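*Asks:* Got a predicted model here, sequence first, then my questions.
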Amino acid sequence: MVRLVLVLGDQLSLDLSALREADQTSDVVIMAEVADEASYVPHHPKKIAFLFAAMRKFAVRLAQDGWQVRYTRLDDPDNTGSITGELLRHAAALGAIEVLATEPDEWRLISALEDSPVPVHLFPDDRFLSSHAEFDAWAEGRKALRMEHFYRLMRRKTGLLMEGDKPAGGQWNYDHDNRKPAPDSIDFDGPMRFASDESVDAVLALVEARFGDNFGTLRPFWFATDQAEARQALDHFITHALPKFGDYQDAMLSGNRFLYHSVISMYLNAGLLTWQEICGAAEAAWRAGQAPINAVEGFIRQIIGWREYMRGIYFREGPDYVTRNALGHDRALPAFYWSGETDMRCVAEAVEQTRDEAYAHHIQRLMVTGNFALLAGIDPYQVHEWYLAVYADAYEWVEAPNVIGMSQFADGGIVGSKPYVSGGNYINKMSDYCRDCAYSVAQKTGAGACPFNLLYWAFLDRHRRRFETNPRMAQMYRVWDRMDATRRAHVLEGAAGVLARLDRGDRV
C-alpha cells in the first residue's frame, strides 16, 4: 500500500519523524511550492526564494538517498495552490489512502491537515528539545512562566555548559556582561555569503516574476540553500564572530547590519541545521578556549532557552494567541514600516535593513520597531503580521510569542513581567543612530524632541492603572510624578502631536 509522506518547507531535515515512520521502498514523499503558503502574508522575496531553493535541493537529496519524491513547483500548471490540494491530487494519482506528516509548527496548517480529505497521521516534531507535554508539565501550576527557569531546566537536560549539576563558571546567565554599547568599528565581515547556482537562479527568476511587488529586495541573494552551506555558515560564525558576540549582541551600529551576529536562525528554523550541532559547536569553542563563556552562554540561551520557550508558549496558549490585545491598542501600522520614510533614524535604518536583508537582530526588532509600535499604541495583530511577513526566519510559532508577548505585551504578561518600553536614551546608549537624527535625543519636549521620549511618558501615563504597582516600573512612575506639572503637560501635548501626525499619515 502506497502512503504519502508530506515534507513541508520548514522541515528540511533528514531525521524528520515522518520520514522515520515511512517505508522507503513503497511510500512517496510529497513536497510542494504552493500559493497558499507563499502568500498568506506578503512574505519577503528573499524568504520565499530561500525556502523554494532549499526545498528543491532537499528534494534532490531525498531522491539521491533512495526516496521516491513527487515535487510540485509553483509554476506547475497542475498545481492546486494548497498543501491539502496537492495531497489530494497525488493521492488520487497513486491510489494512496493515508498521509504521514510531521506536525506543522503553526496552528493554521495543523487545522488544514486535520481537515484534509485524505487522512493525515501526524507525528511529533521531535527536532525540538522540549515536547509539548514537557513544556506543559513545567508550566503547570506556576504563577509566572519565566524563561530563565525553563532555560535552567533545558541546561540540565542537555548538559550544555554544565559541570555536574552546576552551571559552568558558577553562573547560569552572563547577561550583565553582554550589554556593551556599539564599538567604533567591527572586525568581522558578516555572515558567510554564497553564490547562486543554476537551481537558485531559476528560483530567483520565478520569485522576481511572481512576488516582485512584495516588500523587500531580492538581489543580491546570498543565503545558504542546503545543509552543507548552512554548516559552513555556522563554522564561519563560530570561528570569526562568536568570541565577540556576547559583548556586543545588544549593540546597533549605522552602516553595519550584522555586527557579530550569526544570522543562522533561518537555517535552524527551516531544518538545515539542528540545535544540537549549533550548541555543540559553540560549547566546543568555549571548552577549547576559543570563545569566552559570556558569549557562548548568551548564544546557547537564545537557542535552548528563548527559542524552545517561545514554541512552548505558542502551543500552550492556542490558536487565538495571535489575536490577544491586553492593552486595547488599535492604531493602524504606520506606512513607514513598509517605506522607511521617517525622520527617526533608528526606525528608518531598521526598516531599510529589513527591506534589504530580510534580517534585523533582536534588539532592533524589540527596542526600535517593536518599542515604537508599543509606545504608539499600534494594533498588535498588525505588528505581528508585519514581523511574520518581513523576516526570513519568521514562522508563527516563534514570531508570535516574541511579538504578541515580549514586544507588544498584548498577552497581558505571560511572556514578560513588564512591557519592553524605553525612551530615546536606551537607543542612544546602544547605538550611534541618534548622532545624525533629525530629532534630538537630549530634548524632552518641543518640536525637535525625540518621539520615543514623548511617547514613553505618554504610554506610562495612559496605562498607569495597569502598571503603577508593577515592582519593575514603580520607579519610573515616581520619576513622572516628581516632574513639574507644566512639563508633564508639555510632554503629553507633544506625544499627542506625534500620534496625530501618525493618524493623518504625515511624516514623523
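*Replies:* Sure, I can see it.
*Asks:* use CA for all of it now, contacts and neighbours both
*Replies:* Fine.
*Asks:* Against residue 283, how distant is residue 238?
*Replies:* Spatial separation of residue 238 from residue 283 under the definition CA to CA, to the nearest Å is 10 Å.
*Asks:* And for residue 115?
*Replies:* Counting by CA to CA, the gap from residue 115 to residue 283 is 43 Å.
*Asks:* got it, and residue 108?
*Replies:* 36 Å.
*Asks:* So the two - more neighbours on which side?
*Replies:* In this view residue 108 and residue 283 are compared by other CA atoms under 10 Å, and residue 283 has more residues nearby, 23 against 11.
*Asks:* so who does the more buried one touch?
*Replies:* With contacts defined as CA atoms under 8 Å, 6 or more residues apart in numbering, residue 283 is in contact with 160-161, 296.
*Asks:* Over to residue 298?
*Replies:* Each residue near residue 298 by CA under 8 Å, 6+ apart is listed here: 173-175, 178, 246.
*Asks:* who's in contact with residue 300?
*Replies:* So, once contact is read as CA under 8 Å, 6+ apart, residue 300 ends up touching 279, 282.
*Asks:* Secondary structure of it: a strand, I assume?
*Replies:* No - inclusion of residue 300 in a strand is not indicated when DSSP: H, G, I helix; E, B strand; the rest coil is applied; the result is helix.
*Asks:* Farthest-apart pair in the contacts of residue 298, please.
*Replies:* 173 and 246 (11.5 Å; CA to CA).
*Asks:* quick one: which of the two has more around it?
*Replies:* More neighbours sit around residue 246 than around the other of residue 173 and residue 246, counting by other CA under 10 Å; the figures are 27 against 17.
*Asks:* OK, contacts around the closest residue in space to that one that isn't next to it in sequence?
*Replies:* Counting by CA to CA, 6 or more residues apart in numbering, the nearest residue to residue 246 once its immediate chain neighbours are dropped is residue 295, at 3.7 Å. Residues in contact with residue 295 (CA under 8 Å, 6+ apart) are 178, 242-247.
*Asks:* tally of neighbours for residue 20?
*Replies:* Count around residue 20 with other CA under 10 Å applied: 10.
*Asks:* tell me which element it falls in.
*Replies:* If you go by DSSP states H and E, residue 20 is part of helix 17-21.
*Asks:* how far does that helix sit from the chain's center?
*Replies:* What separates the centre of helix 17-21 from the centre of its chain is 27 Å, taken as CA atoms, centre = their mean, to the nearest Å.
*Asks:* Could you point out the helix or strand that follows that helix?
*Replies:* Later in the chain than helix 17-21, the nearest helix or strand by DSSP H and E is strand 28-32.
*Asks:* just checking, what packs against that next one?
*Replies:* Identification of packing neighbours for strand 28-32 by 3 or more CA pairs under 8 Å, 6 or more residues apart in numbering; DSSP states H and E yields strand 4-6, strand 68-72, helix 83-94.
*Asks:* Please work out which of these is packed deepest.
*Replies:* Stretch with highest mean neighbour count among the helices and strands packed on strand 28-32: strand 4-6 (a mean of 27; mean count of other CA atoms under 10 Å).
*Asks:* alright, now check it against this:
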Amino acid sequence: MATLIPILGDQLSPDISSLDGADPGDCVVLMMEVMDETTYVRHHKSKIAFILSAMRHHAARLRELGWTVDYVTLDDPDNSGSFTGEVARAVERYAPDRIVVTEPGEWRVAAMLNQWDTRFEAEVEIRLDTRFLCSHAEFDGWASDRKQLRMEYFYREMRRRTGLLMDGDQPEGGQWNYDRQNRKPAPGGGLDIPRPIQFRPDEVTREVIALVADRFADHLGSLDHFAFAVTHEEAMRQKRNFLDHALPCFGDYQDAMVSDQPFLWHSLLSPYLNAGLLDPVDLCREAEARYRAGKAPLNSVEGFIRQIIGWREYVRGIYWREGPDYVDRNYLNATRDLPAFYWSGDTDMHCLAQAIGQTLEHAYAHHIQRLMITGTFALLIGADPKQVHIWYLEVYADAYEWVELPNTLGMSQFADGGLLGSKPYAASGSYIDRMSDYCGTCRYDVKTKTGDDACPFNALYWDFLARNAEKLGENRRLAMPYRTWEKMEKGDKLALRASARRFLERLDADASAD
C-alpha cells in the first residue's frame, strides 16, 4: 500500500489537507480512539462523548465518499492507547511507503508526530492545516516587528485577506469594529430567546454514551443532557438555525447573562468548528450574506465574524508562537488552589452557581460567563493560572489547548503579563449586576461593599488591585480604578481589604476541609 493517512479527532473534514491529492484506491485512512487523548486531563463526559461519536460518524462519511477507513475503537482489546502506538500497529498491517498527516493543534501531539520520521521506515509528511487562514509562519511574520500583538490589527489583516465585510479597501460601514454596540443586557420582561436544536442521540451516539459512562465514570459532568450535533449534516442544521433565528440579535446581547438560560443568542457552533465539522470561512461568508440581504445588522455580523477570523485565528497564532512553556507563565505569582465548587457548582454566589452548573450539565458556557464570571473570580482570588487552564480544558466541549490556553492563561488570568490582553479582566459585582439578572436572586448583596453579606466580588476587586499595584499600577487601562483607590479614605481601604481577607480565609479553610 502506498499511503497511510492518520486523521485525528479534531480533523473531521473531508477537505483536510492530508487527504488532498490522495487516491482513495491507494491509501488507508486511520482513525483512532485512544486513552491518552481522553485522559491527559479529566475531560467532561459529554466532551468525550461528542468527540468519539463525531469521529465514528465521520468515518462513516468518509467510507460513503469512497475512502478505506481503518477505525480503532477505544474498547478494541488490542488498542495501544496512543496515537504513535496505533500508527505503529497500522504500519505492521499495511507496510505503507508514506504516512501523510495534517499538523496537530497542540504542542503535546506535535511532539509525538515529530518522532514518527525516525520511528517508522515509511516517509512521513506533516502538512499545514489549511482550515485556518493564517499559517504559523505567516503569523510569526505579522508579529515579528510589532511591540504589541493586539488582535484588532491582526483582525484587520484577515478582513482584507478574505474580503469579508469590506467595501473596496475600507471596512463596511466605515468602522472595523462595532463592539461598543454589543454590550447590552438582555431585555427585561418576557424574553423571546431563540432555541438551539437539541439533537437526539442515534444508535452510534447511544453506544458511545454508554461507553463513556462506563469507562469515565469518575470524570466530571453529566451525560443526561447530551444534545450535540455529531455529523456534518447536523452541524449544518445548527448553523442555519443560528443564522436564521439568533444572529440578528447576537451582537446586541452577546455579553448578556440570564438565569437558567444557558444559550441565549449564541451560536453553539464552536465545538463543530474546532472539530472540523464546519468550515469557518464558509460560515463567515454565510453570516455576511445575511447582512447583505438585510436579514442581520452589521454590528451582529461583524461581531460574529470577528470572533472567528479575528480572535480564533489570533489565539492560535499566539499559542504556536509562544511555545510549549507558555502554559507555565504566572506573571502575577498567583498560587491559590481553584475552589472545589468549580467541580460541583455548590456555592451561594448565584452567578458562579449558574455558570458552573450549566457547564457541568452541558459542557458549555458562553464567552462572557467564562471570562467575566468563572475567569474573573479565579483572577480576583489569585488562583493558580495553570489550575484554571486545566479546568477550562477539561470542562468545555470546544476546548482544545491551542484555543483554550491563550484565552484562559493570557486573556482571563493575565498570566502572560499582557502579551495577549492589554489589561486584566477584573471587575466588581456591579459589572455582573449590569449585564445579568444573577444578582437579584443571590444571597449576597451586590450593592454592599464589605461584610459577610456583601457580594464577594466587590472587596475582592479592590484587594486584587491593591495587592498587584506594583505590577499593574502603571497600566494605562487601569489608571481610573487606581486613581479611585488612591482617593479612598484609609478606613474604607482597610475595610475592603479586611473583608476580602476574611472571604479568602474561608475559601482556604473550605479547601483544607476537603
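*Replies:* Looks like it came in fine. Since the structure is predicted, the reported quantities are computational estimates derived from the model, not experimental observations.
*Asks:* that older thread, what's the mean distance for the helix holding residue 20 of structure 1 versus structure 2?
*Replies:* Once fitted to structure 2, helix 17-21 of structure 1 is off its aligned match by 1.5 Å on average (mean CA distance after the TM-score superposition for structure 1).
*Asks:* if we can go back for a sec, how about a markdown table for the contacts of residue 298 of structure 1, with distance to residue 491 of structure 1 added?
*Replies:* Listed next are these as a markdown table, based on distance: CA to CA, whole Å:
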| residue | distance to residue 491 of structure 1 |
| --- | --- |
| 173 | 37 |
| 174 | 37 |
| 175 | 33 |
| 178 | 33 |
| 246 | 36 |
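*Asks:* These in helices, which ones?
*Replies:* residue 246 (DSSP state H).
*Asks:* As CSV, the helices and strands packed on strand 28-32 of structure 1 with distance to residue 350 of structure 1 would be great.
*Replies:* Formatted as CSV, these follow (distance: least, CA to CA, whole Å):
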stretch, distance to residue 350 of structure 1
strand 4-6, 37
strand 68-72, 36
helix 83-94, 34
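*Asks:* Need the counterpart of residue 319 of structure 1 in structure 2.
*Replies:* With TM-score structural alignment as the matching criterion, the partner of residue 319 of structure 1 in structure 2 is residue 324.
*Asks:* Please work out how many residues are found near the nearest residue to residue 249 of structure 1 once chain neighbours are set aside.
*Replies:* Among residues not flanking residue 249 of structure 1 along the chain, residue 178 sits closest, at 6.4 Å (CA to CA, 6+ apart). Residue 178 of structure 1 has 18 neighbouring residues, counting by other CA under 10 Å.
*Asks:* go on, residue 95 of structure 1?
*Replies:* Neighbour tally, residue 95 of structure 1, other CA under 10 Å: 13.
*Asks:* counterpart of it in structure 2?
*Replies:* Using TM-score structural alignment, residue 95 of structure 1 pairs with residue 95 in structure 2.
*Asks:* Contact partners for its match?
*Replies:* 1, 122.
*Asks:* Now list whatever residues contact both of residue 173 and residue 246 of structure 1.
*Replies:* Jointly contacting residue 173 of structure 1 and residue 246 under the rule CA under 8 Å, 6+ apart are 294, 298.
*Asks:* On the three-state scheme, the aligned residue in structure 2 for residue 502 of structure 1 is what?
*Replies:* By TM-score structural alignment, residue 502 of structure 1 lines up with residue 507 in structure 2. Secondary structure assignment for residue 507 of structure 2 (three-state DSSP): helix.
*Asks:* how much space between the closest residue to residue 507 of structure 2 other than its chain neighbours and residue 260 of structure 2?
*Replies:* Counting by CA to CA, 6+ apart, residue 339 is the residue found nearest to residue 507 of structure 2 once chain neighbours are left out, at 7.0 Å. According to CA to CA, residue 339 of structure 2 and residue 260 of structure 2 sit 23 Å apart.
*Asks:* Of the two, which one has the most company?
*Replies:* Of the pair residue 339 of structure 2 and residue 260, residue 339 is the one with more neighbours under other CA under 10 Å, namely 17 against 12.
*Asks:* Hmm, residue 511 and the more buried one touching each other?
*Replies:* Yes - under the contact definition of CA atoms under 8 Å, residue 339 of structure 2 touches residue 511, with a separation of 6.6 Å.
*Asks:* Mind jotting down where the helices sit in the stretch 151-300 of structure 1?
*Replies:* Ranges of helices within the stretch 151-300 of structure 1 are 198-211, 227-240, 242-248, 265-270, 275-287, 293-300, based on DSSP state H, counting those that start in this stretch.
*Asks:* Any chance of JSON lines for those helices, columns distance to residue 395 of structure 1?
*Replies:* As requested, the helices of the stretch 151-300 of structure 1 are arranged in JSON lines below (distance: least, CA to CA, whole Å):
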{"stretch": "helix 198-211", "distance to residue 395 of structure 1": "19"}
{"stretch": "helix 227-240", "distance to residue 395 of structure 1": "19"}
{"stretch": "helix 242-248", "distance to residue 395 of structure 1": "24"}
{"stretch": "helix 265-270", "distance to residue 395 of structure 1": "8"}
{"stretch": "helix 275-287", "distance to residue 395 of structure 1": "17"}
{"stretch": "helix 293-300", "distance to residue 395 of structure 1": "20"}
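*Asks:* between those helices, which gets nearest to residue 169 of structure 1?
*Replies:* Smallest distance to residue 169 of structure 1 across those (CA to CA): 7.7 Å, for helix 293-300.
*Asks:* Check the offset of the helix or strand just after that closest one from the chain's centre.
*Replies:* The C-terminal neighbour of helix 293-300 of structure 1 among helices and strands, as given by DSSP H and E, is helix 308-317. Averaging C-alpha positions (CA atoms, centre = their mean) puts helix 308-317 of structure 1 13 Å from its chain's average.
*Asks:* do stretch 159-166 of structure 2 as well
*Replies:* Here the centre of mass of C-alpha atoms in stretch 159-166 of structure 2, compared against the chain's by CA atoms, centre = their mean, lies 24 Å away.
*Asks:* what do you get for stretch 151-166 of structure 1?
*Replies:* Once both centres are worked out by CA atoms, centre = their mean, stretch 151-166 of structure 1 turns out to sit 25 Å from its chain's centre.
*Asks:* Kindly report the same for stretch 155-174 of structure 2.
*Replies:* Here stretch 155-174 of structure 2 is found 25 Å from its chain centre; the criterion is CA atoms, centre = their mean.
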